[in-house]
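requesting a structural model of the entry that follows:
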Amino acid sequence: MKNRPTIGLLYPGYSAEDDYPALEQRLDGAVRLPLVHTSVGEDAHRVDALLDLGSAPRLAEGAKALSQYEPDAVMWACTSGSFVFGWDGAHEQVDGIAAELDVPVSSTSIAFADAIAHLGLTKVAVAASYPEDVATHFVDFMRKGGTDVLTMRSNGIITAAEVGTLGKDAVVSMIHAADVPEAEAVLVPDTAMHSLAWLDDLEEAAGKVVLTANQVTVWKGLDLIGDVPPLDGLGTLFRR
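As a prediction, the model looks like this:
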């Protein structure tokens, strides 16, 4: 791994993208996180809109713009725009981006499955911002990857823009509403939701591992190019 690994981010639209430069600043440049906004047809947590959001032409356009940063690895920093394609489709999606850039590529949905495996967990609860029909696609995706989803709580939020306005207390409330004692972790799958400044607080409130979309995105980007360094303030995932 380079002294300053560069993880390129393809991020749809505008909602919680400021999580990433804020983290880069907190880490004093130890990791570079250049970000390109991919185009959005309609900001809606609706399956047809999400299939368009994650379409190959939109991602190829973003990848072309991201190439100027010479990333070591790239993350499609979007959960819903990857899991709606299903397990096989999500992997084909990142393979297409990798063919454009000739670097390792993954996505937030795949990162959730890989983070759970890395931590040796099997039973989780899901605190989803999405409407129930969209959230069910995430549950199906995780189960296809071998995770036992014990419970899922949908919060019915239609737009990424609205999710981006949620503060820490609202996220904690979502986690508590979804959690069950048997769950080893709570998953919070939406890169439109801020979380990177709150991870230790979220885990303290939950009393267990919490995995958020922006957290697993950064972790997987680093994992693609080498051993992930321990980083303070980013939850259990970055301490193990």
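
only C-alpha atoms for contact and neighbour calcs from this point on.
Will do.

tell me how far the residue most central in space within the chain lies from Tyr14.
Among the residues of the chain, the one closest to the centroid is Ala213, at 2.8 Å (C-alpha atoms, centre = their mean). Ala213 sits 15 Å away from Tyr14, going by C-alpha to C-alpha, to the nearest Å.

quick one: the residue nearest to the centre of the chain from Met193, how far?
For Ala213, the distance to Met193 - C-alpha to C-alpha - is 8 Å.

which helices and strands sit right next to the helix or strand Ala170 falls within?
Using DSSP states H and E, Ala170 sits within helix 168-178. Counting contacts by 3 or more C-alpha pairs under 8 Å, 6 or more residues apart in numbering; DSSP states H and E, helix 168-178 packs against strand 123-128, strand 148-154, strand 185-188, helix 199-206.

what's in contact with the shortest one?
In this structure, residues lying in contact with strand 185-188 by C-alpha atoms under 8 Å, 6 or more residues apart in numbering are 121, 123-129, 175, 178-179, 208-213.

now with 6 Å, please.
124-128, 208-212 (C-alpha atoms under 6 Å, 6 or more residues apart in numbering).

repeat for the longest one
Outside helix 199-206, the residues that touch it by C-alpha under 6 Å, 6+ apart are 209-210, 233-235.

of these, closest to Cys78?
Val210 (17.9 Å; C-alpha to C-alpha).

residues near the residue nearest to the closest one when sequence neighbours are not counted, how many?
Residue nearest to Val210 in three dimensions, not counting chain neighbours: Val186, with 4.9 Å by C-alpha to C-alpha, 6 or more residues apart in numbering. For Val186, the neighbour count with other C-alpha atoms under 10 Å is 27.

got it, and Ala177?
When counting by other C-alpha under 10 Å, one arrives at 16 neighbours for Ala177.

any figure for the gap between it and Thr151?
For Ala177, the distance to Thr151 - C-alpha to C-alpha - is 10 Å.

farthest pair in the contacts of strand 185-188?
Ala128 and Lys208 (17.3 Å).

the two: which has the busier surroundings?
A count of neighbours by other C-alpha under 10 Å puts Ala128 above the other of Ala128 and Lys208, at 26 against 16.

I have a second one here; can you model it like the first so I can compare?
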Amino acid sequence: MLDRSTCVGFLYPGFSAEDDYPRLEALLGDGVRLPLAHTDMGEDAHRVDALLEMGATHRLADGLTELSRHAPDAVVWACTSASFIYGPDGARRQVEELAAAAGLPVSRVSSTSFAFAHAIEALGVRRPAVAATYPDDVAEYFVRFLEAADCEVVQVSGRGIITAAEVGTLGREQVLELAVSNDHPDADVILLPDTALHTIAYLDDLEQAVGKPVLTANQVSAWEGLRLAGDATPRTGLGALFALPDHPRIATGAV
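Have a look, this model is predicted:
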């Protein structure tokens, strides 16, 4: 029986699509709690130097202190770009540092980048198309991260948006267009990797529009956190990922 006090804490950079998380909490139901702490972004810029600083552990520490009041079962750094920008080894060290700072086992801590890799594995797909909001050079870091997880990226496009604040203004039609325009005949899944992008209200619409699974950053972050907390309950209305009947064994916290 599901522990009705399942709690996953999220470290979220700045302010853009954070309202996806209370929406998720309402859709998940069953007493699931998804508290969120905003972290200090430094400079809001999808630029390599800014992202490396944004994901530094000292910038996330205050958020961990805030989340500790909720006694979370698992914690997720809900930022894709400021985790994959370090590469797989650096992103793994980031998770280890966060686990130590949070006083949690590393098996209960992850980031959105690893969440994408684990979600791809759980769905049994390996050929993603990446519909990125980032500039092309930043999107390529994500491609390399996925390739290290044995994915074959068949399409990648960067929309060239510099700030998370601007990404957060994109609405339903723009999000659907982003997915559809970046589909590829050889892709078996489409990835929308920015946690600044509102997607939770559109997950089923996205999959209907392209006729295949779509993974979005806030979606996989929540799925990863629940998985690490031991909740593998299938749910509808949140895309193919959440409808999986059970989660296969996946290496936690690292690719």
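
what subset of the contacts of strand 185-188 of the first structure is buried?
Listed as buried from the contacts of strand 185-188 of the first structure are 124-128, 208-212; burial here means 16 or more other C-alpha atoms under 10 Å.

TSV for those, including distance to Ala90 of the first structure?
Listed next are these as TSV, based on distance: C-alpha to C-alpha, whole Å:
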residue	distance to Ala90 of the first structure
Val124	21
Ala125	22
Val126	19
Ala127	21
Ala128	19
Lys208	28
Val209	25
Val210	23
Leu211	19
Thr212	18
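
relative to Trp76 of the first structure, which of the residues you listed is nearest.
Thr212 (14.8 Å).

need the counterpart of that closest one in the second structure.
Thr212 of the first structure maps onto Thr216 of the second structure when the alignment is built from TM-score structural alignment.

its match - nearest residue in space that isn't next to it in sequence?
Leu192 (4.7 Å).

gap between that neighbour and Asp136 of the second structure?
14 Å.

of these two, who's got more company?
Shown here are Leu192 of the second structure and Asp136; by other C-alpha under 10 Å, Leu192 has more neighbours (23 against 15).

trace the more buried one over to the first structure, please.
Leu192 of the second structure maps onto Val188 in the first structure, by TM-score structural alignment.

separation between that match and Val209 of the first structure?
11 Å.

so which bit of the first structure is stretch 11-18 of the second structure matched to?
Going by TM-score structural alignment: stretch 11-18 of the second structure matches residues 10-17.

which residues sit against that stretch?
Contacts of stretch 10-17 of the first structure (C-alpha under 6 Å, 6+ apart): 36-38, 40, 76-77, 161, 164, 192-194.

need the counterpart of Glu166 of the second structure in the first structure.
Under TM-score structural alignment, Glu166 of the second structure pairs with Glu162 in the first structure.

need the nearest residue in space to its match, chain neighbours excluded.
Ser15 (7.9 Å).

again, but for Pro135 of the second structure
Using C-alpha to C-alpha, 6+ apart, the closest residue to Pro135 of the second structure is Gly160 (3.7 Å).

the longest helix in the first structure is where?
helix 86-101 (DSSP state H).

the helix or strand just after that one vs the second structure, mean deviation?
Sequence-wise, the next helix or strand downstream of helix 86-101 of the first structure (DSSP H and E) is strand 105-107. Following the fit onto the second structure, the mean deviation recorded for strand 105-107 of the first structure is 0.3 Å by mean C-alpha distance after the TM-score superposition for the first structure.

about what we covered before: so which of the helices and strands packed on helix 168-178 of the first structure is nearest Arg26 of the first structure?
helix 199-206 (13.7 Å).

with the second structure overlaid, report how far that closest one is off on average.
Averaged out, helix 199-206 of the first structure is 0.4 Å away (mean C-alpha distance after the TM-score superposition for the first structure).

chain center to the following helix or strand past that helix, what's the gap?
Sequence order places strand 209-212 as the next helix or strand after helix 199-206 of the first structure, per DSSP H and E. Distance of strand 209-212 of the first structure from the chain centroid (C-alpha atoms, centre = their mean, to the nearest Å) equals 11 Å.

after strand 209-212 of the first structure, next one along is what?
helix 213-223.

one step back: surely the match of Glu166 of the second structure is in a helix?
Yes. Glu162 of the first structure sits within a helix when classified using DSSP: H, G, I helix; E, B strand; the rest coil.

what is the burial count for it?
There are 14 residues near Glu162 of the first structure, going by other C-alpha under 10 Å.

for it, give its distance to Trp198 of the first structure.
According to C-alpha to C-alpha, Glu162 of the first structure stands 19 Å off from Trp198 of the first structure.

with adjacent residues omitted, what lies nearest to Ala183 of the first structure?
Here the residue nearest Ala183 of the first structure, using C-alpha to C-alpha, 6+ apart, is Val124, at 4.6 Å.

pull up the gap between the aligned partner of that neighbour in the second structure and Ala115 of the second structure, please.
Counting by TM-score structural alignment, Val124 of the first structure corresponds to Pro128 in the second structure. Here the criterion is C-alpha to C-alpha. By it, Pro128 of the second structure lies 14 Å from Ala115 of the second structure.

same deal with Thr236 of the second structure?
Applying C-alpha to C-alpha to Thr236 of the second structure and Ala115 of the second structure gives a distance of 19 Å.

the more surrounded of these two?
Ala115 (30 against 13).

now the more buried one: which helix or strand?
Going by DSSP H and E, Ala115 of the second structure is part of helix 112-123.

what's the angle between that helix and helix 87-102?
110 degrees (axes from the mean of the first three to the mean of the last three C-alpha atoms, to 10 degrees).

show me what helix 112-123 of the second structure is packed against.
Judged by 3 or more C-alpha pairs under 6 Å, 6 or more residues apart in numbering; DSSP states H and E, helix 112-123 of the second structure is in contact with helix 217-228.

who are the packing partners of the helix it packs on?
Using 3+ C-alpha pairs under 6 Å, 6+ apart, helix 217-228 of the second structure sits against helix 112-123.

residues in contact with the helix it packs on?
Here helix 112-123 of the second structure has contacts from 78-80, 84, 220-221, 224, using C-alpha under 6 Å, 6+ apart.
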